[in-house]
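Student: Next comes the sequence, and after it the predicted model I'd like to discuss.
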Amino acid sequence: MSIRTPFSMRLNEAERQVLEERAGAMPLAAYIKSVVLAEDAPRYRKRRTPPIAEQQLLAEVLARLGQSRTANNLNQIAKHLNQGTLVVDEELEADLKAALADVAWMRVTLMRALGVSS
């Protein structure tokens, strides 16, 4: 004997009226089950699983994010900029250029993995 679990569905008045009219003398729940569980009931596509190449690109971006302190470094730079204590020296300039390159690479790689043209 299988356990029956309840299923709830919200309908507005017009939707319920249409279903009741279509069900005729048949109980509404029985009618809904007969339509939904029918062999010729519409089937929707399964979710598309990304191809291996796309998964590899996404993994590369996640790995780079995990290894990088870019987000933290940019946050610290913004903090000093807002406080008026930012001193731009050669090291900071190099860090900013590296961060920009990382962000640009991530953007291009994510767009490619998602199949979006730039």
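Tutor: Good, I have the coordinates. Note that the coordinates shown come from a computational prediction; the quantities given were computed from them, not determined experimentally.
Student: use CA for all of it now, contacts and neighbours both
Tutor: Fine.
Student: give the contact list for the spatially most central residue of the chain.
Tutor: The structure's the chain has its C-alpha centroid closest to L114; by CA atoms, centre = their mean the separation is 11.2 Å. Residues near L114 by CA atoms under 8 Å, 6 or more residues apart in numbering: E54.
Student: Regarding the protein, what is its longest helix?
Tutor: For the chain, the helix that runs over the most residues, judged by DSSP state H, is helix 90-113.
Student: Quick check: which helices or strands does that helix pack against?
Tutor: Judged by 3 or more CA pairs under 8 Å, 6 or more residues apart in numbering; DSSP states H and E, the packing partners of helix 90-113 are helix 52-67, helix 70-83.
Student: okay, pairing it with this:
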Amino acid sequence: MDSGQPIKNPLYPVSLRMTFEEKANLELAAAGMSLSSYIRWRIFDPASPPPKHRGKQPVKDHVALARLLAMMGQSRIGNNLNQLAKAVNSGSLPVTPETEAELIEAARAIVHMRRLLLEALQIEATP
């Protein structure tokens, strides 16, 4: 569906080779901007403030986020909570000391995951 009209400001690709570490550092410095936008800004307008759309990546601590994701991947909390909800809704959940201990342990795990997520996002936890 070509309209026959010329494109106002055509963009031309430029290739740049760099090491894995250089690219990782560039992505970190770009802080969520596309690499293309970040490089254009740094080369052609470095004195200006960064474009407003910076910060699409809210994660500040990737190590903490990785720990959280690993913990969530190993846990069956979602499945277990779903089973508990079904048992509660059907009235078949016996409240034994073992059940209570498991619920307390699940709550502790959820609180721990919340702390890790807040740490990864560098957000102050509210009491």
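Tutor: Happy to help now that I have it. Keep in mind that this is a model prediction, so the values were computed, not measured.
Student: what about the equivalent of L110 of structure 1 over in structure 2, how many residues close to it?
Tutor: Matched to structure 2 by TM-score structural alignment, L110 of structure 1 sits across from L117. By the measure other CA atoms under 10 Å, the count of residues near L117 of structure 2 is 20.
Student: and what of T70 of structure 1?
Tutor: Around T70 of structure 1 there are 19 residues (other CA under 10 Å).
Student: Aligned to it, what sits in structure 2?
Tutor: By TM-score structural alignment, T70 of structure 1 lines up with I77.
Student: Now its match. Nearest residue, chain neighbours left out?
Tutor: In space, I77 of structure 2 comes closest to A106 once its chain neighbours are excluded; the distance is 6.8 Å by CA to CA, 6 or more residues apart in numbering.
Student: any idea how far the one you found lies from R67 of structure 2?
Tutor: Going from A106 of structure 2 to R67 of structure 2 by CA to CA, to the nearest Å gives 17 Å.
Student: And for E105 of structure 2?
Tutor: 19 Å.
Student: Trace S36 of structure 2 over to structure 1, please.
Tutor: So, by TM-score structural alignment, S36 of structure 2 is left unmatched.
Student: could you say what helices and strands the strand or helix carrying S36 of structure 2 packs with?
Tutor: Counting by DSSP states H and E, the element that carries S36 of structure 2 is helix 35-44. Helix 35-44 of structure 2 is packed against helix 20-30, with contacts defined by 3+ CA pairs under 8 Å, 6+ apart.
Student: Buried residues, the helix it packs on. List them.
Tutor: A30 (16 or more other CA atoms under 10 Å).
Student: quick one: it to helix 35-44, angle?
Tutor: 80 degrees (axes from the mean of the first three to the mean of the last three CA atoms, to 10 degrees).
Student: Remind me what helix 20-30 of structure 2 packs against, helices and strands.
Tutor: Packing partners of helix 20-30 of structure 2 (3+ CA pairs under 8 Å, 6+ apart): helix 35-44.
Student: neighbouring contacts of the helix it packs on?
Tutor: Contacts for helix 35-44 of structure 2 (CA under 8 Å, 6+ apart): 26-27, 30, 50-51.
Student: between those, which is closest to E100 of structure 2?
Tutor: E27 (46.4 Å; CA to CA).
Student: how many neighbours does the nearest residue to the closest one once chain neighbours are set aside have?
Tutor: Among residues not flanking E27 of structure 2 along the chain, L35 sits closest, at 6.8 Å (CA to CA, 6+ apart). Look at L35 of structure 2: counted by other CA under 10 Å, it has 16 neighbours.
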